[in-house]
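Asks: Build the 3D model from these lines:
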Amino acid sequence: MADYWSSVIMPMLEGAQMTLLLFFIAIIVSVPIGFLLTLAINSKVKPLSWLATIYVTIMRGTPLLLQLLIICFGLPMIPGIGEYLTIDRFAAACLGFILNYAAYFAEIFRGGLLSIDKGQYEAAKVLGLSKSQTTRKIILPQMFRVALPSVANESITLIKDTALLYAVAVPELLHFAETAVNRDFSIVPYFIAGAIYLIMTIILTVFFKWLERRFQYE
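Replies: Predicted coordinates for the structure are as follows:
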């Protein structure tokens, strides 16, 4: 058992650290970018709104795996400038996840904004609140409350999508599981990997349930 722990489970736990690192980087950066994209889409500056809409459409309409392959392997092949676009695989993967998930979060936040009754803007105006005060104190709290369940679902999807790192040769959880399977000719590492993913998603689910309850009582 000790040998199995050191040769199979420990490397997989190390891979899980890479999985979690990518998750936290992607979620911390893509959420604010997604919110800025929402503001850009709703902007009265039409070129800005169009560009943001086109960006979100492209990123949501093409597979994340394809985007990762382009960033990791495609950009360095561009004649003339390819050598300047070659970056570390993990950094490239982080960039791909951030760009992709920012588009999804943008749509989630946009849906949250659309769910707010227009009458609340008028009521805030009657109360003498400025546009910035209305946005900060009334609109944004409600938007985040409405969007939170969708953000939770997207975050859980993100932690599972980190398995795509395997396709761009970044050593994460699934990589070490596959290595153990090929070495030992056993499917047990797959089940161990599945259990680790399940534990991570359960922890994330519990956290977001707690967050939703906090928002309900505020």
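Asks: CA atoms for contacts and neighbours, from now on please.
Replies: Will do.
Asks: and the nearest residue to residue 68 once chain neighbours are set aside, how many neighbours?
Replies: Excluding the flanking residues, the one nearest residue 68 by CA to CA, 6 or more residues apart in numbering is residue 96, at 5.4 Å. When neighbours are counted by other CA atoms under 10 Å, residue 96 registers 23.
Asks: swap in residue 84?
Replies: Using other CA under 10 Å, residue 84 is surrounded by 10 other residues.
Asks: what does residue 39 give?
Replies: Neighbours of residue 39 (other CA under 10 Å): 18.
Asks: For the helix or strand it falls within, name the packing helices and strands.
Replies: Residue 39 belongs to helix 10-41 when assigned by DSSP states H and E. When contacts are defined as 3 or more CA pairs under 8 Å, 6 or more residues apart in numbering; DSSP states H and E, helix 10-41 packs onto helix 46-61, helix 89-114, helix 140-161, helix 173-184.
Asks: Sequence B follows; please return its structure for comparison with A:
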Amino acid sequence: MELSTMTSMLAEGYVVSMQIFAITLVGSIPLGALVAVGRLSKVRPLSWLTSLYISVMRGTPLMLQMFAVFFVPFYVFGRQTPPSYMFVAVIIAFVINYAAYFAEIFRSGIQSMPRGQYEAAQVLGYTSRQTFFRIVLPQVIKKILPAMGNEVVTLVKDTSLAFSIGLAEMFTTSRALVASQRTMVPFMIAALIYWLTCLLIELLLGRLEKKLDYYHD
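Replies: Below is the predicted model:
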């Protein structure tokens, strides 16, 4: 098989990987923020439930969570799922897993803010909403950006776990090509693509951190 053909097949798998990546970010970051709010809530049952959710999601393998989401409809409810559910199961598992990690990052960022910031804003006549969005949130984003960046880069690589339930993303495609063509070239190309993607994300996050430099601790 020609190199161009292998690259084209890997590119198709890469599109699926990036779909998993993008949808997971769009779903898990807002969900993580909501979970963080629940975790910090003074309502004990809500705080306890969100803490339990975070503990379970962080304490069990993402691959196991994917299997659970994928097989629950059949083994629990006796329902057959269409082939398209494979992608849906991956997205659900990734979103609920990464939301737990993002929730803890948000929580640590919010709790790191000095109480004096809120008191000073109150003296200046800011409402609670204005205080949070104009003063607290920009500083929280700056504080949590490195940790968020680590999770985002990890997410790029974790998309390869989708192979475990048979979804044809880039790693699955490269593995099939290695087996059929008896060459390591597909793995080398896939590794290069993963690395370049992570490098691009690191550069973008680095630029964002520089833009937030005017928020001094």
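Asks: Mind checking the TM-score on these two?
Replies: The TM-score (TM-score structural alignment, normalised by the length of the second structure) is 0.94; 214 aligned residues with a CA RMSD of 1.6 Å.
Asks: re earlier: distance-wise, check the residue nearest to residue 68 of the first structure relative to residue 143 of the first structure.
Replies: In this view, residue 96 of the first structure and residue 143 of the first structure are 26 Å apart by CA to CA, to the nearest Å.
Asks: again, but for residue 3 of the first structure
Replies: Relative to residue 143 of the first structure, and taking CA to CA, residue 3 of the first structure is found at 51 Å.
Asks: okay, these two: which has more neighbours?
Replies: More crowded of residue 3 of the first structure and residue 143, by other CA under 10 Å: residue 143, with 20 against 8.
Asks: Measure how buried residue 199 of the first structure is and give me the count.
Replies: 12.
Asks: Aligned to it, what sits in the second structure?
Replies: Aligned counterpart of residue 199 of the first structure in the second structure: residue 196 (TM-score structural alignment).
Asks: tell me the contacts of the most centrally placed residue in the first structure?
Replies: For the first structure, the residue nearest the mean C-alpha position is residue 101 (4.3 Å; CA atoms, centre = their mean). By CA atoms under 8 Å, 6 or more residues apart in numbering, residue 101 of the first structure lies in contact with 26, 30, 31, 34, 158.
Asks: Can you tell me what the second one aligns to in the second structure?
Replies: It refers to residue 30 of the first structure. Match for residue 30 of the first structure (TM-score structural alignment): residue 28.
Asks: now do residue 214 of the first structure
Replies: Aligned partner of residue 214 of the first structure by TM-score structural alignment: residue 211.
Asks: what about that match, neighbour count?
Replies: 11.
Asks: Could you do residue 110 of the second structure as well?
Replies: Quick note: residue 110 of the second structure (other CA under 10 Å) scores 21 neighbours.
Asks: Would you mind finding the match for it in the first structure?
Replies: Aligned partner of residue 110 of the second structure by TM-score structural alignment: residue 113.
Asks: contacting residues for the nearest residue to its match once chain neighbours are set aside?
Replies: Nearest residue to residue 113 of the first structure, sequence neighbours excluded (CA to CA, 6+ apart): residue 143, at 5.4 Å. Each residue near residue 143 of the first structure by CA under 8 Å, 6+ apart is listed here: 109, 112, 113, 115, 116.
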